[in-house]
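J.: Predicted model, plus sequence, below.
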Amino acid sequence: MLTPQWDTPGGKALGDRMVAFVQANAQELGLDHAIWRQTMHNADGSSSGMEDRGDPNQNHFNHVHIASIGGGYNGY
């Protein structure tokens, strides 16, 4: 999900809230992982840093990458 004004404190806070939401609702959403600001956030709440891929897009600074297990939300 593209994060508006990702390079401002407000944009970072928004992305942080998105990651916290999907982690808090991981089971219901079928979350596998989210990537935000060069960090892999797992469904179990753990996280780990990632290597530098060279630019804000590839390092997931300008968007939150969300990956689901088997198609995602159970209702769809």
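T.: Yes, it's here.
J.: Could you use CA atoms for every contact and neighbour count after this?
T.: Will do.
J.: Would you tell me which helix is longest in the protein?
T.: helix 9-24 (DSSP state H).
J.: Show me what that helix is packed against.
T.: The contact analysis (3 or more C-alpha pairs under 8 Å, 6 or more residues apart in numbering; DSSP states H and E) places helix 9-24 against strand 31-36, strand 39-42.
J.: Buried ones in that helix, by neighbour count?
T.: 11-12, 14-15, 18-19, 22-23 (16 or more other C-alpha atoms under 10 Å).
J.: this is the comparison structure:
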Amino acid sequence: MTQPVPPVRIGDRVAVTATLTDPAPLTVGMTGTVYWIGNWRNEWTRQIGVRWDDGRHLVLLPGDPFRVIGSADSNALQQNA
């Protein structure tokens, strides 16, 4: 069964909370910014595109361990401060 995906929006900051099943996984604690969200019509399109702070562009899939650490709204406020 697929884990529920935390609500996420473009511009949100996310962090990896456990090891990902990937040939070259991101480290636990790695952070990045959501730049793309799949259309969620089926299992193959349930993807969240993230620009990771180490320069990688790697999508999160259903069941990947992550959490939202900052909202798009709070990020916009910080950039305009």
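T.: Happy to help now that I have it. What you are looking at is a predicted structure, and each value in this text was computed from that prediction instead of being measured.
J.: Let me see the TM-score of these two.
T.: The TM-score (TM-score structural alignment, normalised by the length of structure 1) is 0.23; 39 aligned residues with a C-alpha RMSD of 4.4 Å.
J.: quick one on the thing from earlier: please identify the most buried of the helices and strands packed on helix 9-24 of structure 1.
T.: Ranked by average neighbour count under the criterion mean count of other C-alpha atoms under 10 Å, these are headed by strand 31-36 at a mean of 22.
J.: Okay, angle between that strand and helix 9-24 too, please.
T.: If you take axes from the mean of the first three to the mean of the last three C-alpha atoms, to 10 degrees, strand 31-36 of structure 1 sits at 170 degrees to helix 9-24.
J.: What is strand 31-36 of structure 1 packed up against?
T.: Against strand 31-36 of structure 1 (3+ C-alpha pairs under 8 Å, 6+ apart) you get helix 9-24, strand 39-42, strand 65-68.
J.: Swap in 10 Å and give it another go.
T.: Applying 3 or more C-alpha pairs under 10 Å, 6 or more residues apart in numbering; DSSP states H and E, one finds that strand 31-36 of structure 1 contacts helix 9-24, strand 39-42, strand 47-49, strand 65-68.
J.: residues making contact with the third one?
T.: The set of residues that contact strand 47-49 of structure 1 without belonging to it, under C-alpha atoms under 10 Å, 6 or more residues apart in numbering, is 33-42.
J.: hmm, 6 Å instead?
T.: When contacts are defined by C-alpha atoms under 6 Å, 6 or more residues apart in numbering, strand 47-49 of structure 1 is touched by residues 39-41.
J.: Pull out the buried residues from that strand.
T.: Under 16+ other C-alpha under 10 Å, strand 47-49 of structure 1 has no buried positions.
J.: related to what we said a few turns ago, can you tell me which of the buried residues of helix 9-24 of structure 1 is closest to Leu29 of structure 1?
T.: Val22 (7.2 Å; C-alpha to C-alpha).
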